[in-house]
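Undergrad: from the sequence below, what's the structure:
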Amino acid sequence: IEKHYSFSSQYKWSGVKFSKDVVIKSDSTNSNHRAGNWIFGAPEFVLSKEQLQKFQKYIDRKTAAGTRLLVVAQTNTDITHAAKLPQDLNIICFFEIEETIREHAKATFDYFAKQDVNLIIISGDNPVTVKSIANKAGISQLDKAIDMSQISDDEDYYKLVKEYQMFGRVTPFQKQKLIKALQDNGHVVGMAGDGINDVPAFKIADCSVAIASGSDAAKASADIVLSNNDLSEMIPTVCEGRRIINNIERAAVLFLTKTTYMSLLAFLFIFIDQRFPLFPIQMTLLGSGTIGIPGFFLSLMPNNRRVEKNFLKRTMSTAFPAGVTATIVVLLHQFNVQRISMPIELGSTITLYILLLISLSVLWLACRPFNKYTISIWLFSLSIVLIAIFFFPDLFFLQRIGINGIKYMLVLLGIILILFYSMRKISNKFIFSKINQT
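TA: As a prediction, this is how the structure comes out:
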């Protein structure tokens, strides 16, 4: 072997040059390999126009059936440029490669279609072949295909991805441009691939998925590697990702609510000539009974709800109004404590009840939509609170509030509901409506 011609994703062929005739002996035959350049690649890129016309019907028939065609050709003429192969190529044979559709391929694509995921195929192969294979795999909704080898470098990719769903004869950097154009169109893009040609696109995709049998470069660049080489594993992967993100959102609402009112109260009581309105053991009940314990179980709960944008907006639109409401009502209560000289422990008891009511209300909102798991978590949290109040009042420095205290609490409850509703409506209209981040 005198020279190797590495495969080019742009020109779709590779080759080798023999310096002299080579005879390979086997048990039954002797194969005579003539000296010169041997080319192996896609017929559309290797053959001359006359040769293509001669075999066009054969090529069209096979590609329409989903068969990948590769041609082997030989020439004694030197190759000076990969884009200009000699015109005197001798066609030796064609290789026909049939693709095997995996057992779970159709079910996988159907699942993502039902989840409103736009499936787009970007391939280096003939677009006619790609479309036929896609139909066999059950991806029938992709109608328009384009041959990217016919597209100029200054083409508007932003418009291309709006018009087409299948792209054939794509180079590595065209893949990268297509991914970028999809993102510019407002899509969150996940890309699956296995070759070194996918690496540039992997680097800018929002989530890149490689398979274990793929190239090392692809696996090193990917965010996820499917160890069993089966794309159907993306379904449980997506479900697990949804569970984690959605449950983090639920737990975040609880923790951000407490962070909001505790931060505001801690700051304000620096300037108020009163003690902090809670005992440490009461904050333990508040934190564990309505936030820590239910938040832990919520994080383990199955949750396949589709992930939505604006995580901060969706969490803070509940946590911020609840935290501000809790702060205002506690300050109002502290004003009454000082005005009527209410005992310290009774004042702390009512403060704790205020914060427990708001925290349980936020937990109620976080548990929606209700199912047997979420309603059990909310009832369990409520049980913890009630057990602490009725069975361990001395441990948590709780005082009986009596009939007058109950009436007082009902008034505060009405204030809480009005304030929380008003604060939520105002903050959503003037603050969180302007937040637009994922």
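
Undergrad: going forward, measure contacts between C-alpha atoms and count neighbours the same way
TA: Noted.

Undergrad: just the buried residues of the longest helix seen in the chain, please?
TA: The longest helix of the chain (DSSP state H) is helix 234-268. Neighbour-count burial for helix 234-268 flags 234, 241-258, 260-262, 264-265 (criterion: 16 or more other C-alpha atoms under 10 Å).

Undergrad: what comes into contact with the helix or strand just after it?
TA: Downstream of helix 234-268, the next assigned helix or strand under DSSP states H and E is helix 280-287. With contacts defined as C-alpha atoms under 8 Å, 6 or more residues apart in numbering, helix 280-287 is touched by Lys258, Leu352, Leu355, Leu356, Val385, Ala388, Leu395, Phe396, Phe397.

Undergrad: would you mind checking these for buried ones?
TA: Buried, going by 16+ other C-alpha under 10 Å: Lys258, Leu352, Leu355, Leu356, Val385, Ala388, Phe396, Phe397, out of the contacts of helix 280-287.

Undergrad: format those residues as a markdown table; extra columns: distance to Lys407 and secondary structure.
TA: As requested, the buried ones among the contacts of helix 280-287 are exported to a markdown table (distance: C-alpha to C-alpha, whole Å; DSSP: H, G, I helix; E, B strand; the rest coil):
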| residue | distance to Lys407 | secondary structure |
| --- | --- | --- |
| Lys258 | 26 | helix |
| Leu352 | 16 | helix |
| Leu355 | 17 | helix |
| Leu356 | 17 | helix |
| Val385 | 20 | helix |
| Ala388 | 21 | helix |
| Phe396 | 22 | coil |
| Phe397 | 21 | coil |
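
Undergrad: spatially, which two of those are the most separated?
TA: Lys258 and Phe397 (20.6 Å; C-alpha to C-alpha).

Undergrad: just to revisit the earlier point, in JSON lines, list the contacts of helix 280-287 along with distance to Gln282.
TA: What follows is the contacts of helix 280-287, written out as JSON lines (distance: C-alpha to C-alpha, whole Å):
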{"residue": "Lys258", "distance to Gln282": "13"}
{"residue": "Leu352", "distance to Gln282": "7"}
{"residue": "Leu355", "distance to Gln282": "10"}
{"residue": "Leu356", "distance to Gln282": "10"}
{"residue": "Val385", "distance to Gln282": "11"}
{"residue": "Ala388", "distance to Gln282": "10"}
{"residue": "Leu395", "distance to Gln282": "9"}
{"residue": "Phe396", "distance to Gln282": "6"}
{"residue": "Phe397", "distance to Gln282": "8"}
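
Undergrad: next, the second sequence, to be compared with the first:
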Amino acid sequence: MIPEGLVLLTSVVLAVGVIRLSRHKALVQELYSIETLARVDTLCLDKTGTITEGKMQTDSIVPLGGQNQAEIEKILAALSASLDDGTPTMNAVKEAFPNPPDWKCEKTVPFSSARKWSGACFQHERNYVLGAGEFIMREHFKIIKPQAEKYAKRGQRVLLLAKVKSLSADIVDPSGTIPLALVILSDRIRPNARETLKYFRHQGVNLKVISGDSPATVANIAEKAGLENAVSYVDASTLKTDESIKAAAEKYTVFGRVTPKQKLQLVKAIKSQNHIVAMTGDGVNDVPALKESDCSIAMASGSDAARTVSNIVLLNSDFSSMPRIVDEGRRCINNLQRSATLFLVKAIFSALTAIFFIFVSCNYPFQPIQFTLINAVSIGIPSFFLALEPNCERIHGRFIVNVLKKSLPGAFALTINIALLSAVSMFLGFTDKEISTMAVILTGYTELFVLFQVCRPFNTRHIVLFVSMAFLFVAALIKFPNLFEITPVTLPMLAALIVLMLFATFLMPVLYHFFQKVIFRKSKA
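TA: Predicted structure coming up:
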């Protein structure tokens, strides 16, 4: 009665899935994440490293207020030398201005995703910061914001270089801040980003781009990469309450100026709307959101903390491998649903039949060796092949409900057939061996009917599998009757079998309709 083979098959299928994913440079750290990934309907992306290559370049410097170009370049060179933190932004600045002046650095404030700027203090009260203008100058940034947005709308990243009175790790005093220049940088879009985003769009997966950059910049890059509805963007710095974040999570596609705390709030908000959420990230600031998501995916080039908490790690840090990973997850779960249906039909039927013969004055009609044949042709061999075949269909509904929808009709049909066979046999006076033979044939026929339903939609593999199992069952009964304790079929037995098999043929569709349209629809409602 216990489907012990299903436990082994599930372990084998998931283990094979892990091996196949490793060929796509994906390390699965949690086995259950394969199923979760297959069911994801919302994917939250970071712009850097997914849509773009994660490497930036300095395009130009725009001096403000008549500042000297050479002096600005000298300041940027000093900052990049002092703040050698390995971020893509600072690497781009350092590459553009590789010759720093001989200035003594007295203090540095490294970049933080929360404050969105970094800075350094040099001798003679020369304090400079580089970062997002909205966070450095706050409300005073509106004076130069139109000029910055002109570049942001082109998909370029705009940073503000400013001189400040004093340098604090917490906040910049905007009243004493002097804007010096706009630093214009750009990301390079991955060559395969468009195909990857197109795949998820066709699969019905909602994409949300979450970034700390300017929303106009992120939206422009996302639109160039082919993201649908990329023009629907919002500045997360304007979202002050949980309610506004929840409303924005449903309404917008692109989120800019997002803090680490807001990333976590966005993931929670999307999950609260009954979505299964996957999150990609690579930085320490992504860790809370990664832990909160249903399936977390980290880049191998990211931080140790992000890789540690993630369910899946992309070893080549290439987001374009995600479609193959999702397909593999769907293959595992779809095929397990099919195989589980075959196992549960037998398990439920065995339990119901055992209970039935406890309360009726009839002998149990089966011998253990007979179930060996039935299980082999209707469960063991088919489930092995079905579990490993390609299958990338979208997954709908819950696993156990999907399995029970297909297994319960078969199990009840088998039980009703055996009950009717017992009644008919008592009336016609069949011997125990004749009843056993008829039970084997009738059960095998009904189990093969269940296999027929599971194999739909048919392709060449499924046709070959079904025909082979049917042939094997018939051949075994004819070739080895003594082994399986089968007696020759008499004319009365044949007549009874034809009637019962026709009844089973009509009963199965009725039970399928009853369970799918009545029982499970009511439970869902």
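
Undergrad: in the stretch 251-400 of the first structure, which spans are helices?
TA: 280-287, 293-300, 311-340, 344-366, 372-391 (DSSP state H, counting those that start in this stretch).

Undergrad: so which of those helices is nearest Lys425 of the first structure?
TA: That would be helix 311-340 among the helices of the stretch 251-400 of the first structure, by C-alpha to C-alpha, at 8.8 Å.

Undergrad: assumed Ser317 of the second structure was part of a helix.
TA: No - counting by DSSP: H, G, I helix; E, B strand; the rest coil, Ser317 of the second structure falls outside a helix, being coil.

Undergrad: separation between it and His202 of the second structure?
TA: Separation of Ser317 of the second structure from His202 of the second structure (C-alpha to C-alpha, to the nearest Å): 23 Å.

Undergrad: between those two, tell me which one has more neighbours.
TA: Ser317 (19 against 9; other C-alpha atoms under 10 Å).

Undergrad: that one touches Arg307, doesn't it?
TA: No - the criterion here is C-alpha atoms under 8 Å, and Ser317 of the second structure misses it with Arg307 at 11.2 Å.

Undergrad: joint contacts of these two?
TA: Met299, Ala300.

Undergrad: Ile435 of the first structure versus Pro343 of the first structure, what's the distance?
TA: Counting by C-alpha to C-alpha, the gap from Pro343 of the first structure to Ile435 of the first structure is 44 Å.

Undergrad: now do Ile354 of the first structure
TA: 30 Å.

Undergrad: neighbour count for those two, which is higher?
TA: Neighbour count, other C-alpha under 10 Å: between Ile354 of the first structure and Ile435, Ile354 has more, with 20 against 14.

Undergrad: which ones are touching that one?
TA: With C-alpha under 8 Å, 6+ apart, Ile354 of the first structure has these contacts: Ala326, Val329, Val330, Met409, Leu412, Leu413.

Undergrad: counterpart of it over in the second structure?
TA: Structural alignment (TM-score structural alignment) places Ile354 of the first structure against Leu442 in the second structure.

Undergrad: as a check, name the ranges of all strands in the stretch 151-300 of the second structure.
TA: 156-164, 178-189, 206-210, 233-235, 254-256, 277-281, 295-299 (DSSP state E, counting those that start in this stretch).

Undergrad: the fourth one packs against which elements?
TA: Packing contacts for strand 233-235 of the second structure, counted by 3 or more C-alpha pairs under 8 Å, 6 or more residues apart in numbering; DSSP states H and E, involve helix 215-224, strand 254-256.

Undergrad: could you do the longest one as well?
TA: In terms of contacts (3+ C-alpha pairs under 8 Å, 6+ apart), strand 178-189 of the second structure is packed against strand 52-63, strand 156-164.

Undergrad: which SS class is Tyr128 of the second structure?
TA: strand.

Undergrad: not counting sequence-adjacent ones, nearest residue to it?
TA: Lys163 (4.5 Å; C-alpha to C-alpha, 6 or more residues apart in numbering).

Undergrad: give me the nearest residue to Phe515 of the second structure, chain neighbours excluded.
TA: That would be Lys405: by C-alpha to C-alpha, 6+ apart, it lies 6.3 Å from Phe515 of the second structure.

Undergrad: what sits against Gly17 of the second structure?
TA: Contacts of Gly17 of the second structure (C-alpha under 8 Å, 6+ apart): Ile34, Glu328, Gly329, Cys332.

Undergrad: need the residue in the second structure that's farthest from the chain's center.
TA: Gly429 (58.5 Å; C-alpha atoms, centre = their mean).

Undergrad: that residue and Ser80 of the second structure, how far apart?
TA: From Gly429 of the second structure over to Ser80 of the second structure the distance is 96 Å, taken as C-alpha to C-alpha.
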